[in-house]
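> Just need the structure, nothing else, for what follows:
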Amino acid sequence: MQQILKKAVFSKALLPLALAGAIGVAAPAFAADVYMRQPAPRAAVVVPSGPLTLQDALAIASGIGVVTVQNTHFDDNEWEIEGRDQYGKWIQVDIDARTGEVRHVDRSII
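Below is the predicted model of the structure:
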């Protein structure tokens, strides 16, 4: 009788232990699929005095994280530069053409 009781307790405990082990083994595989956003590295850029040229604005935008430029637009003393960052995400940088100040950075969350 004791032997049968021990066997029943062992078989009831075996299934939950096996299930917990299977979940524990699969957890690292699920964690590896998560994308962790990291801030883009910022480079030191020397801003020249006077109005910014397109090349100067592109240098500032690359310091913010723009790697590939897709569109540039100059309007109302502001350079608008659109492109992609190192992760392939869309990014737009607005730069004041008189001071070189970065007015706005818009990054894609998709």
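
> For the rest of this, base every contact and every neighbour count on C-alpha atoms.
Fine.

> could you say which helix or strand contains residue 4?
helix 2-31 (DSSP states H and E).

> If you count neighbours, what's buried in that helix?
If you call a residue buried by 16 or more other Cα atoms under 10 Å, then helix 2-31 has no buried ones at all.

> That one: how far from the chain's middle?
38 Å (Cα atoms, centre = their mean, to the nearest Å).

> starting at the chain centroid, how far to the next helix or strand after that helix?
Going down the chain from helix 2-31, the next helix or strand is helix 54-64, by DSSP H and E. Chain-centre distance of helix 54-64: 20 Å, with Cα atoms, centre = their mean.

> next up, for comparison:
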Amino acid sequence: MLKSALAMAVIGFVAFAAAWPSLSQGLQRPAVSIEQATKIARDRGLIVIREIELDDGKWEVEGRNQSGEKRELHIDAGTGTVLRDERD
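Coordinates of the predicted model:
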């Protein structure tokens, strides 16, 4: 029984070690922080930010401008370039 438990632990460790490179890629910080993305969105006229999330290398920001219009921005998380700015 001790041998089987040890074997399972070794198999689990090997599986985790094999998956580590792909797991660690998801933990890397984007070059453009959430604070910088927020500033970019505010500079583009959003005064209320409802939601901001990092997805597929871009910040997706939803909010409203001064006239109350719903807007959605996509900001490149590597460069800070606004990729999309449209009505939501």
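
> what's stretch 11-23 of the second structure aligned against in the first structure?
Across the first structure, nothing matches stretch 11-23 of the second structure (TM-score structural alignment).

> brain fart, stretch 33-44 of the second structure
Going by TM-score structural alignment, stretch 33-44 of the second structure lines up with residues 53-64 of the first structure.

> How far off centre is the matching stretch?
For stretch 53-64 of the first structure, the distance to the chain centre is 21 Å (Cα atoms, centre = their mean).

> Buried ones in it, by neighbour count?
Applying 16+ other Cα under 10 Å to stretch 53-64 of the first structure flags 56, 57, 58, 59, 60, 61, 62, 63, 64 as buried.

> Looking at those, which one is closest to residue 97 of the first structure?
Using Cα to Cα, residue 57 is the member of the buried residues of stretch 53-64 of the first structure that lies nearest residue 97 of the first structure, at 7.7 Å.

> what residues are up against that closest one?
When contacts are counted by Cα atoms under 8 Å, 6 or more residues apart in numbering, residue 57 of the first structure touches 79, 95, 97, 100.

> from those residues, which is closest to residue 73 of the first structure?
The closest of the contacts of residue 57 of the first structure, once distances to residue 73 of the first structure are taken by Cα to Cα, is residue 79, at 5.8 Å.

> State whether the closest one and residue 99 are indeed in contact, as I suppose.
No: if you go by Cα atoms under 8 Å, residue 79 of the first structure and residue 99 don't touch, sitting 11.3 Å apart.
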